[in-house]
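Colleague: Return atomic coordinates for the entry below.
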Amino acid sequence: MRALISVSDKTGIVELAKELVELGVEIISTGGTYNKLKEEGVAAIEISELTGFPECLDGRVKTLHPVVHAGLLAMRSNPDHMKQINDLEIDTIDMVIVNLYPFKSTIMKEGVTRAEAVENIDIGGPTMLRSAAKNYQDVAVVVDPRDYDKVLSELKTKKEVTLETKFYLMQKVFMHTSNYDTMIADYLKKERQDFELPETLTMTFEKVQDMRYGENPHQKAAFYRQVGKQIGSLVDAVQHNGKELSFNNINDTNGALELLKEFTEPTVVGCKHGNPCGVGSADHIYDAWVKAFNADKMSIFGGIVVSNREITKRMAEEMNEIFLEVIVAPSYEVEALEILKMKKNIRVLELKDIEVPQSSEALDMKKVNGGLIVQSIDSQLYQEEDFKVVTKTQPTQEQLEDMKFGMRVVKFVKSNGIAVVKNKQTVGIGPGQVNRIWATTQCFEHAEELIGKDATRNAVLASDAFFPFDDVVEAAHKAGITAIIQPGGAMRDQLSIDKCDEYGIAMVFTGMRHFKH
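Modeller: Below you'll find the model as predicted:
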């Protein structure tokens, strides 16, 4: 039995090689791996001795040789194959232990050049892996050091690697090479600044953790991270306390973080089931927390709280008085962390770069039955120079500030979405209704129930999309709304404008819709 070993990640390779030699396996090796084995006293044949051809071009060519690939691809059950390699005096290779040039770690380095990245694209390694994997019934191919023990155990107890294990290893190889090639393609796309949606879409992710279940207990789930630097992303958060994050925790927290990233001033966002339930901004983070909490004391129970400033002791004391699933902030006062840790189940996450927005070139994807719909992320909010006051009544500066605040919020409210804002605090949010007037009236009803009868009086209303009729304006007037911001663009816009003029309500069109389904 012969094994070809050529690895960049040399974890456990010396121990494995020594065990293989003890089992009577002849070792063939290359370059740095051969030198490492030789230093450790492991008997091995250098690849050039096998091929009769020296390694050349700085090691770019060493295993790309018929002696290697015929030895891997010859089917032992095919008499013609065996006759051919016997006539050519080529011996079979029964095991391949290969992992690839460190392309991922290379491109993750600060200041890496394109030349460095390209030099770390492995050619011979993937070729050997594919050859060996194609002939899996005769060749055991190992790409992951975590499988060394499994292979050794079978060799010791069964005198061979079982066909079932070989098939498992084959699958692992093609998953590995697919991942490797996708990383290369993705890197080159970014290097070219190619932001077009390609004819074929390949992506690669690495598992962060398995989960107990998905949205519901009968669904399987796992959390994956995109390969590459993900600054300000939930995948890089440090967890200080609590159970592992669930599928719903991650989904809801990500939604809260997306909204939070729209703000630079001290802001706190409360979120429940992917929708904001309370948002507040202020000069000081404690005041922002009070606004967010008071916006909807009922819905925040069992919800998510994210803050773009350090969590203080005073905030932690008040947060600990209610049931929260997850808290995320860039940092915590020492006393605050101690207080929050008193509840063993609350997930307390630290995300240092919480304010960093997602790249505008990122993709938003939704799986549909049999396919995938893909779009660029909604990275814009509005162009302030495009604001158009369409009513006789002009908004005050304070109303304009609340309008901007409201658009930041309603951008992340499930459509049809309405947000009512007063003094940089949400006083009502109406998400996900099948028509806009239902979202609007629900918003007003909840505001009155949760905050008080005059909660919406002199407030600003923000809508994610235009008004098809004037019924929203009519309802807004009854609720005491004095200013409205919406995209505009409906065939019946004039009806809403006329109704605003009738009631002295200021209305601004942004020209930019923010559906979120």
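
Colleague: From here on, just use CA atoms for contacts and neighbour counts.
Modeller: OK.

Colleague: Could you identify the longest helix within the protein?
Modeller: In the chain, taking DSSP state H as the definition, the longest helix is helix 163-191.

Colleague: so what does that helix touch, helix or strand wise?
Modeller: Counting contacts by 3 or more C-alpha pairs under 8 Å, 6 or more residues apart in numbering; DSSP states H and E, helix 163-191 is packed against helix 103-107, helix 124-134, strand 140-142.

Colleague: Select, out of the ones you listed, the one closest to residue 69.
Modeller: Closest to residue 69 of the helices and strands packed on helix 163-191 is helix 124-134 (C-alpha to C-alpha; 6.6 Å).

Colleague: packing partners for that closest one?
Modeller: With contacts taken as 3+ C-alpha pairs under 8 Å, 6+ apart, helix 124-134 sits against helix 66-73, strand 95-99, strand 140-142, helix 163-191.

Colleague: Quick one: name whatever helix or strand follows the first one.
Modeller: Just to be clear, that refers to helix 66-73. From helix 66-73 onward toward the C-terminus, using DSSP states H and E, the following helix or strand is helix 79-87.

Colleague: picking up where we left off before, most tightly packed of the helices and strands packed on helix 163-191?
Modeller: The highest average neighbour count among the helices and strands packed on helix 163-191, using mean count of other C-alpha atoms under 10 Å, belongs to strand 140-142 at a mean of 28.

Colleague: What about residue 379, how many residues nearby?
Modeller: The local packing of residue 379 (other C-alpha atoms under 10 Å) involves 13 other residues.

Colleague: Make sure it is actually in contact with residue 360.
Modeller: Yes. Taking C-alpha atoms under 8 Å as the contact criterion, residue 379 and residue 360 are neighbours in contact, 5.5 Å apart.

Colleague: Next, the buried residues of the longest helix of the chain.
Modeller: Of the residues in helix 163-191, those buried by neighbour count under the rule 16 or more other C-alpha atoms under 10 Å are 165-170, 172-174, 176-177, 179-184, 186-187.

Colleague: Also this sequence, please, to line up against the first:
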Amino acid sequence: MIKRALFSVHDKTGLTPLATELQSQGWSIDSSGGTAEHLQQAGINVITVEEVTGFPAILGGRVKTLHPMIHGGILGQLDKQSDLDDLLRHGIKPYGLVGVNLYPFEKTIRQPGVTEEDAIENIDIGGVALIRAAAKNYRHVAVVTNIDQYSRIISDLQQHGEITLALRKQLASEAYQYTAWYDTAIMNWMAQQEGVEVPLFPEKLILPYQLVQKLRYGENPHQQGALYRVPGFSIPSVVNATQVWGKVPSATTIGDLNAGVETVREMLNLRNFPHWNLAAVVIKHNTPCGLAVGDSPVETYVKAREADPLSAFGGVIALNFPIDAATAHEICAIKVDGVIAPGFADDQALGVIQAAREKAKTPIFIIPELVPLPTGSMNLKYVVGGLILQQADLEPVKLNDWNVVTEKQVPDGQWKDILFGWLAIMHVRSNSVIVVKDGQTLGIGSGQTSRIGSAKIALQQAGEGAKGAILISDGFCPFNDVVTEAAKCGIATVVQPGGSVNDKASIDAANEHGLAMVFTGRRAFWH
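Modeller: As a prediction, this is how the structure comes out:
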């Protein structure tokens, strides 16, 4: 192996021990600019890039290593005679190792008030070229792009006296991942600049994700799992939550925490209603089993739990308000598998949960105060070998656009419950029918293959509470069966999208039984 290294790094952390090990094993070291100064100050013998190329850095340092004397030494194939002849003819010495890390583009664009010029100057050109060249020629050159790789290089050198082909190949793969990530960050930043038009559904979709943590297991204990996040994503959400206590969550718990956060985030649309500024939900298998709004933290949570206390056992709790000690005591009244909320309202709350759940180590997460998702947000649904990209369902609900289609009108006092129920059903798995009253779900029928099946489940759960309540369906009712069943249970108002060729059957049934019915003109499927 050629014992000649080239270093050009922005982050110089940990570089000296690697260079020292190389030098102790007889390697020569070339380096550029600030990297050369850093190594020289550490007592490492360095040949500067300018000495190698015979050409100074130009354009304010934009061009330093882009030179045949450098790239020829990296790309030369030492088992190919014509390459050896070229290197000899031009006096180019080959390299055995190239160490590069790039300008901090992502860090730069996250800084408040960063200018376009600052961002552009932190787009690395020469470094990326060095990395790609060295990775391409991994049979002869080791490419080092991450501080965490230094110890692996040192270990290989000490054990084998060289950097093995197996490690060189692994490092090359990691190098291309590094440059792909870097280019994607630049691509996404460019797409956000003024005057740049990006289609809603681009021909090529590149989605970067960064590891947050490995999970206890995936959906089932025999599956492995990990949580990733979009770089730079700062909206309060489960991927940005901080775990303050408890065991490492499973993928199922993370999925339920996410469903909970997004459900109570939806309730921000009720902030203009007096006494409905707080929301609590219990999630089980990615769908709500109890949801409530109110103005008292502990009462709001208890309403959500008692909406379906049987299903709440072993569920996940999401709140859009800080946890106080009283609410913490109620949370500990049953087994829960996770809690997420915007922090704690007092010093006792976390301790209450820790004391009660010392053995179970229930994962507790905190997030900043929730805000609505930005307009233009998209969501993804993965299918085998691909994904579906669609607009997030963020279109504002406009009650004035909804139509009462029955002889009986909706009492004024029911409209806020209608809005609450519609916002709630947007987060219930289809086919879904729910029963709501006084800012609380009383029955939730979800995931059924027939609408009447979902309706019967919701009405059965609601029991006597269905009298005078509102029944909401996420899709149209193609027959009169749902309305008829609702009437038997004392439902006062039915809300559905409408749009069936058989709408008249439902309207006639509602009129016959003295129910009010509202057509929303929009569907709320969630799969």
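
Colleague: TM-score, when you put one on top of the other?
Modeller: The TM-score (TM-score structural alignment, normalised by the length of structure 1) is 0.96; 511 aligned residues with a C-alpha RMSD of 1.3 Å.

Colleague: Kindly reformat the helices and strands packed on helix 124-134 of structure 1 as TSV containing distance to residue 117 of structure 1.
Modeller: Listed next are those as TSV, based on distance: least, C-alpha to C-alpha, whole Å:
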stretch	distance to residue 117 of structure 1
helix 66-73	27
strand 95-99	17
strand 140-142	25
helix 163-191	9
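
Colleague: where do the strands sit along the stretch 401-527 of structure 2?
Modeller: In order along the chain, the stretch 401-527 of structure 2 carries the following strands (DSSP state E, counting those that start in this stretch): 403-404, 433-437, 440-445, 470-473, 493-496, 516-519.

Colleague: In TSV, list the ones you listed along with distance to residue 119 of structure 2.
Modeller: Putting the strands of the stretch 401-527 of structure 2 into TSV (distance: least, C-alpha to C-alpha, whole Å) gives the following:
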stretch	distance to residue 119 of structure 2
strand 403-404	51
strand 433-437	50
strand 440-445	49
strand 470-473	49
strand 493-496	50
strand 516-519	50
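
Colleague: okay if I get those as TSV plus distance to residue 256 of structure 2 and mean neighbour count?
Modeller: Formatted as TSV, the strands of the stretch 401-527 of structure 2 follow (distance: least, C-alpha to C-alpha, whole Å; neighbours: other C-alpha atoms under 10 Å):
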stretch	distance to residue 256 of structure 2	mean neighbour count
strand 403-404	34	16
strand 433-437	19	29
strand 440-445	17	30
strand 470-473	23	28
strand 493-496	27	26
strand 516-519	31	22
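
Colleague: closest to residue 417 of structure 2 out of those?
Modeller: Evaluated with C-alpha to C-alpha, these place strand 433-437 nearest to residue 417 of structure 2, the distance being 6.2 Å.

Colleague: elements contacting that closest one?
Modeller: Using 3+ C-alpha pairs under 8 Å, 6+ apart as the contact criterion, the neighbours of strand 433-437 of structure 2 among helices and strands are helix 415-425, strand 440-445, helix 451-462, strand 470-473.

Colleague: Give me the mean distance between the shortest one and structure 1.
Modeller: Which is strand 470-473 of structure 2. After superposition onto structure 1, strand 470-473 of structure 2 lies on average 1.1 Å away from the residues it aligns with, using mean C-alpha distance after the TM-score superposition for structure 1.

Colleague: That strand corresponds to what range in structure 1?
Modeller: With TM-score structural alignment applied, strand 470-473 of structure 2 matches the range 460-463 in structure 1.

Colleague: Roughly how far does the counterpart of residue 20 of structure 1 in structure 2 sit from residue 163 of structure 2?
Modeller: Under the alignment defined by TM-score structural alignment, residue 20 of structure 1 corresponds to residue 22 in structure 2. When distances are taken as C-alpha to C-alpha, to the nearest Å, residue 22 of structure 2 and residue 163 of structure 2 turn out to be 11 Å apart.

Colleague: do the same with residue 52 of structure 2
Modeller: Between residue 52 of structure 2 and residue 163 of structure 2 the computed distance is 24 Å (C-alpha to C-alpha).

Colleague: who's more crowded, the two?
Modeller: Under the criterion of other C-alpha under 10 Å, the comparison of residue 52 of structure 2 against residue 163 puts residue 163 first, with 22 against 16.

Colleague: can you tell me how far the aligned partner of the more buried one in structure 1 sits from residue 20 of structure 1?
Modeller: In structure 1, the residue paired with residue 163 of structure 2 according to TM-score structural alignment is residue 161. Computed as C-alpha to C-alpha, the residue 161 of structure 1 to residue 20 of structure 1 distance reads 12 Å.
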